[in-house]
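[1] Could you look at this predicted model? Sequence included:
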Amino acid sequence: MAEPKEIFFNSKKIAVVRTDKIGDMVLTLPMIKAIKESFPDKQISLIASSYTKVLIENCEFIDNTYFLEDFSDGIKGIFKNKKFDVVFFPRPKFNEVLSAFRTHQKLRVGSAYRWYSILFNHKIYAHRKTAEKHEAEYNVNMVENLTGRQLKTELVRPVISENFQRKIETLLKTYQLEGKNFIIIHPGSGGSAYEWKPENFGKLAEAVYQQTGLKTLITGDDSDIQKCNIVNNIAETSINLCSQLTLSELIALISHSKLLIANSTGVIHIAAALGIKVLGLYPNSPHLSPKRWGPYSKDSICITPDSKDKNHQDDMNLIDFNKVLEGALELCRK
């Protein structure tokens, strides 16, 4: 077989497989953007979960999208029906890599540190858990490693349809909140992260209002209802939109906000991609920390537990409320 670099440069069809959550997809799109801008002759396909569809609809850097749910046997069906010259696995799963191997996808690129890494024929020697880079940079680095070229890491702004923009503008008018004169607090994390207590978010929302006059809109999905209600009950001036918005509507809402405050979860990355200021609350362990998963934005502040004790470095109760308030006020006044 030809050298991996040669296969890439002679390739026409490239696939990127990312079938997990919203935030992961936001941080994978820079990789696709880097490929398309540096190698415009390549046809890029994205293999994903349909849950992320609204993020990637009308993305100018993607030629084809294949959703697992559209094929009766999922990724097996995709690889049986589609042949690619190169397949990147930024966050590999065994069944996905095995399917690519069994269907003879020509060049399979992924981590050298999985028990099934023998299934890759170009291996990336990077321990992401050490957080020496940001997740978005790790993804772009896969392409740099293969091609030998230095590439830019840039977030991709979601495309928001006029229909959803109008819906959110109408909603904001009913609350007299036009002109980025509100913040968003998203207290849940979908179980993907350690969380600051909703009581703290409630006190924060009220404190920000008292010092800036900015009201808080509370967002979340069905699993966050209890947390959002707690925030709403403490912050009397807040408006609770929990479980009332589709993902498309939430993205449009975020684009109109002055600041988003949340635990480590996908909405942080959506806000950063939209150019909205972000305050993120994170644990300290490297594989969970803002070094790897923080908002990829200069207009952001990340706060972690104030503890040097490794046994308590991820205790979100040790996050200093006053530091969070100071960070929120700093970003609001920018």
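    Sure thing, it's come through.
[2] from here on, contacts and neighbour counts on C-alpha atoms
    Fine.
[3] which element is Leu260 on?
    Assigned by DSSP states H and E, Leu260 belongs to strand 259-263.
[4] burial measure for Gly190, as a count.
    Residues lying near Gly190 (other CA atoms under 10 Å) number 16.
[5] ok, now Leu55?
    Look at Leu55: counted by other CA under 10 Å, it has 23 neighbours.
[6] thinking it is in contact with Pro158, fair?
    Yes. Using CA atoms under 8 Å, Leu55 is in contact with Pro158, at 5.6 Å.
[7] Okay, Glu206 and Ile303: tell me how far apart.
    19 Å (CA to CA, to the nearest Å).
[8] ditto for Ala273
    Distance from Ala273 to Ile303, by CA to CA: 20 Å.
[9] now Leu119
    Counting by CA to CA, the gap from Leu119 to Ile303 is 39 Å.
[10] Against that first model, consider the following:
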Amino acid sequence: MKLPVQEIKKIGIFRALQLGDLLCTIPAIRALRRAYPHAEIILLGLPWAKGFTKRFDHYFDGFFHFPGYPGLPEQDFDVKIFPAFIDQMQAEQFDLLLQMQGSGSVVNPMMELFGARHVAGFKTDGHYAPDNGLFLDYPNYGSEIDRHIALMEHLGIANLGNELEFPLSEADLVELGQLKLLIEPQRYVCIHPGSRGSWRQWPVNYFAALADFCIDQGYHAVITGTNDEGDITNAVISQMKNTAIDTTGKTSLGAVGALIRDAALLLSNCTGVSHLAAAFKTPSVVISMDGEPHRWGPLDTYRHRTIDWLKAPDFHVVFRETVDLIQKVA
């Protein structure tokens, strides 16, 4: 390894993004934890991710809320608390700070302010990055998972595989059981029509048609979504001819994970739940509306079918993939 184990006792990981983004880094962080088994690993992220670090407490030891930064759209920049955050980061005295946010064009200068002994991550031509041999030219190709594994390999850390994970707790299973859904494992399909940004959402009438098809094949259709996605899940349900089971706003992330684990199939946009299906090896049909199916689609293209809607905006393509997977799991 480029940085000896005995020198690295505290590691900070900067990735202030959403669920799918973090899940895609787990294979890299798994390798990092194996390489530095006794180091303290702390995530610097968005507020929601504190619970993520607790779920993955075999990899993470702590969490700090990142207060935003100009040029990062995920949250507003809080200029009043940012200086205190920098002071806090400097007081932590990280031995290694990993920039896993992206190409580094925006955040690499900021990373220097944290005062870590070593800073590593991604860089891109024409933008600042320390000339320390620890920055990798951003691989603007391939899957998000493999991009971060490549960063670990650049640091001399062995690849432990690209499989995703999502640990479930007993509390997750109890919560799901308390809903008393009249479903049996492998006899229902999860339909998740929401995602961040309307431009990433497949038309609701198409989700409704696929849900009806699955019900006609003898499966229950379980609609999932957050409270904020109520309008879109209600729109799907209103266009169905059959009756769906609506869990909108009734489940935590863990309970949704448990639902997806035991489902026969997931139908969703290319969003966080598609990575849960990949982690559980639950078959899925994923509609990519952002033009990057190669980056965000599940790696197992036999069990998971990702449709690039920008190139093939044809409902029948999605329908055929759904039929094929339903027949394979029947």
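    Sure thing, it's come through. Here the structure is a predicted model, which is why all the values come from computation and not from measurement.
[11] After superposing, what score do the chains get?
    For this chain pair, the superposition-based TM-score is 0.83 by TM-score structural alignment, normalised by the length of the second structure; 311 aligned residues with a CA RMSD of 2.8 Å.
[12] Check the alignment and tell me where Ser264 of the first structure lands in the second structure.
    When the second structure is aligned by TM-score structural alignment, Ser264 of the first structure is paired with Cys270.
[13] now do Glu330 of the first structure
    So Glu330 of the first structure corresponds to Asp324, using TM-score structural alignment.
[14] Direction-wise, compare the one helix or strand that match maps to with strand 265-269 and give the angle.
    According to DSSP H and E, Asp324 of the second structure maps onto helix 315-329. With axes from the mean of the first three to the mean of the last three CA atoms, to 10 degrees defining the directions, helix 315-329 of the second structure sits at 160 degrees from strand 265-269.
[15] what helices or strands is helix 315-329 of the second structure leaning on?
    helix 204-216, strand 284-288, strand 304-308 (3 or more CA pairs under 8 Å, 6 or more residues apart in numbering; DSSP states H and E).
[16] Buried deepest among those, which one?
    strand 284-288 (a mean of 27; mean count of other CA atoms under 10 Å).
[17] which residues in the first structure does that one align to?
    With TM-score structural alignment as the criterion, strand 284-288 of the second structure aligns to 278-282.
[18] How about residues contacting that stretch?
    Residues outside stretch 278-282 of the first structure that contact it (CA atoms under 8 Å, 6 or more residues apart in numbering): 194-196, 259-264, 268, 271-272, 288-290, 294-295, 299-305, 314, 316, 327-328, 331.
[19] how about 6 Å then?
    With contact meaning CA atoms under 6 Å, 6 or more residues apart in numbering, stretch 278-282 of the first structure is reached by Leu259, Leu260, Ile261, Ala262, Asn263, Ser264, Ser289, Ser300, Ile301, Cys302, Ile303, Thr304.
[20] can you check stretch 28-44 of the second structure too?
    Outside stretch 28-44 of the second structure, the residues touching it (CA under 6 Å, 6+ apart) are 5, 9-14, 60-66, 148-149, 160.
[21] how about a cut-off of 8 Å?
    5, 8-16, 53, 59-66, 145, 148-149, 152, 157-160, 162.
[22] Out of these, which sit inside helices?
    Counted as lying in helices by DSSP state H, out of those, are Thr53, Ile145, His148, Ile149, Met152.
[23] of these, closest to Asp216 of the second structure?
    Set against Asp216 of the second structure, the nearest of these by CA to CA is Ile145 (36.2 Å).
[24] per the alignment, that closest one corresponds to what in the first structure?
    Checking with TM-score structural alignment, Ile145 of the second structure has Ala136 as its match.
[25] In contact with the residue lying closest to its match once chain neighbours are set aside, which residues?
    Take Ala136 of the first structure and drop its neighbours on the chain: the residue closest to it by CA to CA, 6 or more residues apart in numbering is Leu27, 4.7 Å away. Taking CA under 8 Å, 6+ apart, we find Leu27 of the first structure in contact with Glu135, Ala136, Asn139, Leu155, His269.
[26] hmm, 10 Å instead?
    Residues in contact with Leu27 of the first structure (CA atoms under 10 Å, 6 or more residues apart in numbering) are 134-140, 153-156, 266, 269-270, 273, 293, 295-296.
[27] gap between it and Ala235 of the first structure?
    32 Å.
[28] mind listing what's buried in stretch 113-130 of the second structure?
    Neighbour counts over stretch 113-130 of the second structure (16 or more other CA atoms under 10 Å) mark Phe114, Gly115, Ala116, His118, Val119, Ala120, Gly121, Phe122, Lys123, Thr124, Ala129, Pro130 as buried.
[29] tell me how far the ends of that stretch are from each other?
    Termini of stretch 113-130 of the second structure sit 12 Å apart (CA to CA).
[30] just the strands in the stretch 151-300 of the second structure please.
    188-192, 220-223, 245-246, 265-269, 284-288 (DSSP state E, counting those that start in this stretch).
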